[in-house]
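# Let me see the structure of the following:
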Amino acid sequence: MKIASLVARYLLGFIFLVFGLNGFLHFIPTPPPPGVAGDFMIVLFESHYLVIIFLLQLIPAVLLLINRFVPLALVLLGPVIVNIVCFHALMAPAGLPMALFVTALWVLVAYGVRSAFARLLQVRASETA
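This is a model prediction of the structure:
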């Protein structure tokens, strides 16, 4: 399981590094998807909201690849992945398999560092003085 988590960490980091860099450098040509998904992407692009999203992909990707602050990287990528899955599930279903693959990678990496999340998953909060 340790090897699977390691491979998943590198794959997840590489995927988000490529797509985060693509947001700034535009080396993968991507026309807007048709319909409401395209309208949504145009609004995100014109409002410069995607700059934040691409930064939230790039920074955790680098952290995953250099194996530093992996739990923090997962926490930053979690909401991004949820939005990617929702976007593809509701507006552009052609990308859903890749979104689910990325989700599975995230789960494998999170399982590898599950001890970092142990206190978050307690039923009751322990009070400290």
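# Only C-alpha atoms from now on, for both contacts and neighbour counts.
Fine.
# ok, longest helix in the protein?
helix 2-25 (DSSP state H).
# Check which helices and strands that helix sits against.
With contacts taken as 3 or more C-alpha pairs under 8 Å, 6 or more residues apart in numbering; DSSP states H and E, helix 2-25 sits against helix 49-65, helix 96-112.
# tell me which strands and helices the last one is in contact with?
In other words, helix 96-112. helix 2-25, helix 70-90.
# Please apply the same query to the first one.
In terms of contact count using 3+ C-alpha pairs under 8 Å, 6+ apart, helix 49-65 is assigned the packing partners helix 2-25, helix 70-90.
# Could I get the buried residue list for the longest helix of the chain?
Under the neighbour-count criterion of 16 or more other C-alpha atoms under 10 Å, helix 2-25 has 5-6, 8-14, 16-23 buried.
# one step back: any chance of the helices and strands packed on helix 49-65 in CSV, with distance to P33 too?
Conversion of these to CSV gives the following (distance: least, C-alpha to C-alpha, whole Å):
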stretch, distance to P33
helix 2-25, 16
helix 70-90, 11
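# Between helix 96-112 and the longest helix of the chain, find me the angle.
130 degrees (axes from the mean of the first three to the mean of the last three C-alpha atoms, to 10 degrees).
# Other residues contacting helix 2-25?
With C-alpha atoms under 8 Å, 6 or more residues apart in numbering as the test, helix 2-25 has contacts from 28, 50-51, 54-55, 57-58, 60-65, 102, 105-106, 108-109, 111-112.
# before we move on, back to that, for the helices and strands packed on helix 96-112, which one sits closest to P97?
helix 70-90 (8.9 Å; C-alpha to C-alpha).
# Following up with a second sequence; could you model it the same way so I can compare the two?
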Amino acid sequence: MKIIMIIVRTLMGLLLLFASVSFFFKLMPMPQATGQAKVYNDGLAVVGIMNIVKVLELLCGLAFVTGRFVTLAVVVIFPILINIVLFHAVVAPSGLTSGALLLVGDLFLAYYYRRNYVSLFAIK
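Have a look, this model is predicted:
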């Protein structure tokens, strides 16, 4: 189980690092969005939230690759992954597979580190 966790954690970290670094350094051209995807992306651009999301992806990717603060990174990246999956499920189904795999990997890591979350749910 530990080897599977290391593999999942490292692959997730590398994918998140690649996505954030390619966003900041413009390594890959962004495909032109059309229809509802363009409206969604324009709304995100007005607020400037993508920079914050990509910084969080970078930090969580580093945490996953290094193995430090993984429990925190699992919690921080979860809402971003939910957004990715919902966006691709509703608006642009082409990227649903990678988003779903990331979400499944995050849920697996949350399950693996479940003992670290026990104190969050303790009634005091």
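# got the helices and strands packed on helix 2-25 of structure 1 as CSV, with distance to C86 of structure 1 columns?
Supplementary listing: those in CSV, determined by distance: least, C-alpha to C-alpha, whole Å:
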stretch, distance to C86 of structure 1
helix 49-65, 15
helix 96-112, 9
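# mind checking which of those helices is nearest M1 of structure 1?
helix 96-112 (7.8 Å).
# so how far is the closest one off the chain centroid?
9 Å (C-alpha atoms, centre = their mean, to the nearest Å).
# Next, the buried residues of that helix.
L96, A99, L100, V102, T103, L105, W106, V107, L108, V109, A110, G112.
# So the second one is in contact with C86, correct?
In this case it means A99 of structure 1. No - the criterion here is C-alpha atoms under 8 Å, and A99 of structure 1 misses it with C86 at 9.1 Å.
# Can you tell me the closest non-neighbouring residue to Y111 of structure 1?
Using C-alpha to C-alpha, 6 or more residues apart in numbering and skipping residues adjacent in sequence, the residue nearest Y111 of structure 1 is S5, 7.5 Å away.
# Next one: the aligned partner of the one you found in structure 2 relative to I82 of structure 2, how far apart?
Correspondence of S5 of structure 1 to structure 2, assessed by TM-score structural alignment: M5. With distances taken as C-alpha to C-alpha, to the nearest Å, M5 of structure 2 is found 21 Å from I82 of structure 2.
# Could you do Y113 of structure 2 as well?
From Y113 of structure 2 to I82 of structure 2 the distance is 19 Å (C-alpha to C-alpha).
# repeat for I6 of structure 2
The value you get for I6 of structure 2 to I82 of structure 2, if C-alpha to C-alpha is used, is 22 Å.
# mean deviation (superposed) between the host helix or strand of I42 of structure 1 and structure 2, please.
Following DSSP states H and E, the helix or strand that holds I42 of structure 1 is helix 36-46. Relative to the matching residues in structure 2, helix 36-46 of structure 1 has an average distance of 1.9 Å after the fit, by mean C-alpha distance after the TM-score superposition for structure 1.
# Run the chain-centre distance for that helix.
19 Å.
# Stretch 111-124 of structure 2 too?
For stretch 111-124 of structure 2, the distance to the chain centre is 21 Å (C-alpha atoms, centre = their mean).
# what's in contact with it?
M5, T71.
# buried sites along it?
In stretch 111-124 of structure 2, counting by 16+ other C-alpha under 10 Å, buried: nothing.
# cool, stretch 29-45 of structure 2 as well?
A37.
# quick one: terminal-to-terminal distance for that stretch?
Stretch 29-45 of structure 2: ends 16 Å apart by C-alpha to C-alpha.
# Distance from it to the middle of the chain?
19 Å.
# Which single one of the buried residues of helix 96-112 of structure 1 is nearest to G35 of structure 1?
L96 (16.4 Å).
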